[in-house]
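In: okay, sequence plus prediction incoming.
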Amino acid sequence: MTRKLTLLLSVMLILGLVLGGCAAPAGTTGTTAEQPEAATEAAPAGPFEPMVMAAENCDYGGEFKSMEAVDEKTVKFTLCYPDPAFPSKVAFSSFAINDAGYLESTGGGGTLVEQPNGTGPYKMVEWLRGDQIIFERNEDFWGEPAIAPTLVFRWSAESAQRLVELQAGTVDGIDNPGPDDFTVIEDDPNLQLAQRNGTNIFYLGMNNTFPPFDNERVRQAFAMAIDRQRLVDNFYPPGSSVASQFMPPAIFGYSEGQTWYEFNPDEAKKILEEEGVLPGFKTSITYRDVVRGYLPNPGVVAQDLQAQLADIGVEAEIVVMESGAFLDAADRGEIDGFHMLGWGADYPDATNFLDFHFGPGSSDQFGEGFPDIWDALQEGATKSKAEDRQPWYDQANELIKQHVPMIPIAHGGNGAAFKADVEGAYASDIGAEQFALMNPAGRDTFVWMQNGEPPGLYCADESDGEALRACEQVMQSLLAYEPGTGAVV
């Protein structure tokens, strides 16, 4: 998480203390996590007391000058600089309204992570580890009540298994059908397909603290060695596209007309020989065996990349790591060789993609950062008008191409599938489906099956889409995204 977002998160957690007031704290059990029975009588709310938090100045590095709870339904932010992406950031679920008493009683860990307590249309009642999570309608929800009284999250890493369950009628919706399953779903009158725009990026990362990746010309050579079109044509579903840059076309900050290095394995091999990398270079391709919209077939993509590198004389060993360990190792800059990773939009702005990965507060997955990229991103993030911001992102995208911290490969087309009788079914471009809006033909329970089990359920602690989708059923922010898109409403 970038420094700016970390500071914003800290302030939003304090905002939870200012405006919080939800359900009573929950208890914990061993392998399951359950909400206790609600108290028969809620404690009366005290009178509203205005609260102001203000910084002496903006030298602390964040973007808030002050924050004020004006009344029970109004909060006022005074920023240190213009931030046109601020509404999108505040709508992101990491900045959900928190129950002050619950935050204080849990101490910010343990129970809080397993049993979220928020202001959303559902409340979590039981988490059967390795099996399912059960949510029930929040009868105290401030808005329209959830249509289905019960919501169940299940998971399977196998796209074929998810489709079989949907065809059998044991689930109402599934995430990320396999690339070969789109046509099957469209041809089945009992099913419906909802596609997402490719607001994501799959890339092949390199860490410049490990030789020979500390040589910019070597990184450029590897960029020429990868046939990205071949990967998209063979292993991605309809709606996918070859990436010309890190930014997806549908997100602000994309540079129209920018091109990536042409596929030229002969030139790549020549440069690697000139730089003393070839002959005899051995390396690795490390990844986690987890399906994502940006990477629907991780294993076969890794094998194809291995074969492409072999074509220029590079021997690459494939290394598969457990998901959490892999992400931690990548963030700490510990992966020597290539690593396969990607990113999906949390909110639709360049800051979510570029600042997070290439800004001064980014992780160490690419090694040492690039100050010229930092400067461009700083300028782009603090201009109030889109036409003033875009030239700085054009510059940042061109500098990323020059420095090649990673090789952008694909914007993955993806989607979700549902039973044909589910009304209001849709797939969110940013993976933020609101299941409270979907009607499973009058059935009392809506069952959703996704790729994996959430590592946690407290939105502020999570960056994984599987976790965010689950916690977003329980927690809501000050602002919201329009269903199906990333537009702020």
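Out: Thanks, I have the structure now.

In: from here on, contacts and neighbour counts on C-alpha atoms
Out: OK.

In: from residue 58, how far off is residue 383?
Out: Distance, residue 383 to residue 58, using Cα to Cα, to the nearest Å: 17 Å.

In: ok, residue 350 touching residue 251?
Out: Yes. Counting by Cα atoms under 8 Å, residue 251 is a contact partner of residue 350 at 6.8 Å.

In: neighbour-wise, which of those two wins?
Out: Applying other Cα atoms under 10 Å to residue 350 and residue 251 shows that residue 350 carries more neighbours, namely 24 against 19.

In: and the more buried one, what does it touch?
Out: By Cα atoms under 8 Å, 6 or more residues apart in numbering, the contact set of residue 350 is 247, 251, 252, 253, 254, 393.

In: would you turn those into a markdown table with secondary structure and distance to residue 326?
Out: Formatted as a markdown table, the contacts of residue 350 follow (DSSP: H, G, I helix; E, B strand; the rest coil; distance: Cα to Cα, whole Å):
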| residue | secondary structure | distance to residue 326 |
| --- | --- | --- |
| 247 | coil | 23 |
| 251 | coil | 27 |
| 252 | coil | 29 |
| 253 | coil | 29 |
| 254 | coil | 28 |
| 393 | helix | 29 |
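
In: in those residues, find the pair that's most separated.
Out: Greatest spacing in the contacts of residue 350, by Cα to Cα: 251 and 393 (11.7 Å).

In: and the strands in the stretch 101-250 of the chain?
Out: 122-128, 132-137, 150-155, 173-175, 191-196, 200-206, 241-242 (DSSP state E, counting those that start in this stretch).

In: second structure for comparison follows:
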Amino acid sequence: MRSARRLSALFAAGALAVTLAACAQSERGDGAAQGGSGATGGTLVFGVPGAPDNFDPIFAQDGETFRPARQMYDTLITYKQGTAELAPALALEWTPSADFTEWTFKLREGVKFHDGTDFNAEAVCFNFNRWVNLPNAAAQAQAIYYSDTFEGFTNNQASATGTPVFNSCAAPDPATAVIKLNKAKGAFPAAFGLTSLSMSSPAALQQYNADQIEQSGEAFTYGPYATEHPTGTGPFKFESYDRTANVITLVRNPDYWGEPAKVDKLIFRVIPDENARKQELQAGTIDGYDYPSPADWESLKSSGYNVLVRPVFNILYMGINQKNNPALQDIRVRQALAYAIDRESLVRNQLPEGAVVATQFLPETVDGYASDLQPIPYDPERAKALLAEAGQSNLTVNFYYPTEVTRPYMPNPTNIFTALQENLRQVGITVNAVPQPWNGGYLDSITANGVHDLHLLGWTGDYNDAGNFLGTFFGRNKPEFGITDQALFQQVGAADATVDPAGHAAAYEQVNRDLMAKYLPAVPLSSSPPAIVVRENVTGLIPSPLTDERFYTVSKG
């Protein structure tokens, strides 16, 4: 069974616009109804495994940065809670031109940003123009979701080199925004729901130096908008971030355009250790937490807590960077790494019930999954033979992995790394372990600077399209993988530009086959279902396959 609803109908533009116009009348009624009619007021304290990097969505790269942003901001399009199905947000309707290079958005009227200024078509255009014109390499390097989706900036200064997909934005009236693209992309309209493409107050962006971002070594620092003054239209407003206590405090937005948040205050407490999060729940100091250890699910249930399991919608992989170590440019060596990994044992021993061995860089719930692909078998003798054939029987690699974090696709990074390290050792590969705290620059080391040979990372889909996975990973030369093969980039681009649903899926199926047979830029490991746990008196939290939980529906009894 495929658990996420397919979005092929997105491409039927006329029917889509009519359907969404009808849905829009509910003012997010679907989510509110699912949230229940529990008590209002009070404070909800939720334990999270990592700190946000900043509070400006365009510079967000990971789930812990997206989590508070999703409560404070809105996008033009959103996803119906608990699904990957599109739903209205700040736009009531969206309609493409015949060639899919122009999107017209009919906007919700009467919406205010948290600073009291108006949300309108001019604000939409201000945001889009800001993104495409990010002024320096540091800002562009951190805007990876925009860069991956729109492929470039007006003046490319980081890793993006292409012509921007975004062409222009027009505001013929306050309730109509028209986005023009330089080419069609099958990712739209779903990609317009990316949290990175949230609407910020133009006044606040200008007042608080939103584009002030600097890089020093591998670290990035942000201006006051991203650190102290995030200003969206969402159901919660920013109050404070105590970096010493690792506490983010949000408060209800009384002027929210939709269903108001049920709790007065929402607090995210950063507790990196999963066992510590469990102890805080048991002590009553938090009301719930994310990513309980799979080994604890049954005991938590038997103790009266509610364990909410998300549908599988992610991928874990062992990445291979071809830039630094010449041996890794040889596909025989990359194949040897794949044959050396015992994925069946990894899934059985390190991942939760419901996890599966990955055959490719997509979960099977996404259109474009090639069902004919089989997992690369565990064959250490074959791995040794390939290494010998390549003259790399004494291969040494620097293997980076994150610490002090739990990810939806990676419950315990250290344990997973240890298992992989032993697999590689058994075929004669020397592994130099490089642990790095998730909030101590791990993502910057991997995705911005590419200082590693191997690494552990993964991806939870932002929307139901193969390009969100394959385009993000392999659509262009990126520091994470160090690939320079233009034929691969062109193949991914051609698939992304195919807007016919059947052709779009078929093109990505072939990309998957070729990635595994011709390129093998990483080793797909697994897809698994992450969970959330809350106290019995907490209702209305709806688990999302996209890990896109919205807390405005949540009540404390």
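Out: Received, thanks. From a predicted model like this one, the values you see are computed outputs, not experimental measurements.

In: redo the strands of the stretch 101-250 of structure 1 as CSV? Include distance to residue 358 of structure 1 and mean neighbour count.
Out: Below are these laid out as CSV (distance: least, Cα to Cα, whole Å; neighbours: other Cα atoms under 10 Å):
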stretch, distance to residue 358 of structure 1, mean neighbour count
strand 122-128, 36, 23
strand 132-137, 35, 22
strand 150-155, 32, 22
strand 173-175, 29, 27
strand 191-196, 26, 21
strand 200-206, 12, 25
strand 241-242, 21, 20
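
In: would you list the ones you listed in JSON lines and tack on distance to residue 319 of structure 1?
Out: Below are these laid out as JSON lines (distance: least, Cα to Cα, whole Å):
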{"stretch": "strand 122-128", "distance to residue 319 of structure 1": "31"}
{"stretch": "strand 132-137", "distance to residue 319 of structure 1": "29"}
{"stretch": "strand 150-155", "distance to residue 319 of structure 1": "24"}
{"stretch": "strand 173-175", "distance to residue 319 of structure 1": "26"}
{"stretch": "strand 191-196", "distance to residue 319 of structure 1": "30"}
{"stretch": "strand 200-206", "distance to residue 319 of structure 1": "14"}
{"stretch": "strand 241-242", "distance to residue 319 of structure 1": "25"}
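
In: distance from the chain centre to stretch 316-323 of structure 2, please.
Out: 18 Å (Cα atoms, centre = their mean, to the nearest Å).

In: and for stretch 299-314 of structure 1?
Out: 27 Å.

In: ok, stretch 199-207 of structure 1 next?
Out: Taking Cα atoms, centre = their mean, one finds the center of stretch 199-207 of structure 1 at 13 Å from the center of the full chain.

In: which residue range of structure 2 does it align onto?
Out: Using TM-score structural alignment, stretch 199-207 of structure 1 lines up with residues 313-321 of structure 2.

In: need the helices for the stretch 301-450 of structure 1, in chain order.
Out: Listed in chain order, the helices of the stretch 301-450 of structure 1 (DSSP state H, counting those that start in this stretch) span 323-331, 350, 356-358, 371-381, 386-403.

In: turn those helices into CSV, columns for distance to residue 441 of structure 1.
Out: Formatted as CSV, those follow (distance: least, Cα to Cα, whole Å):
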stretch, distance to residue 441 of structure 1
helix 323-331, 36
helix 350, 39
helix 356-358, 41
helix 371-381, 45
helix 386-403, 43
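
In: of all those, which lies closest to residue 232 of structure 1?
Out: Proximity to residue 232 of structure 1 (Cα to Cα) singles out helix 386-403 among the helices of the stretch 301-450 of structure 1, at 20.0 Å.

In: so what's the aligned partner of residue 554 of structure 2 in structure 1 closest to, chain neighbours aside?
Out: Aligning on TM-score structural alignment places residue 554 of structure 2 opposite residue 438 in structure 1. Spatial nearest neighbour of residue 438 of structure 1, excluding adjacent residues (Cα to Cα, 6 or more residues apart in numbering): residue 424 at 4.9 Å.

In: quick one: that neighbour and residue 437 touch, right?
Out: Yes. Applying Cα under 8 Å, one finds residue 424 of structure 1 in contact with residue 437, separated by 6.5 Å.
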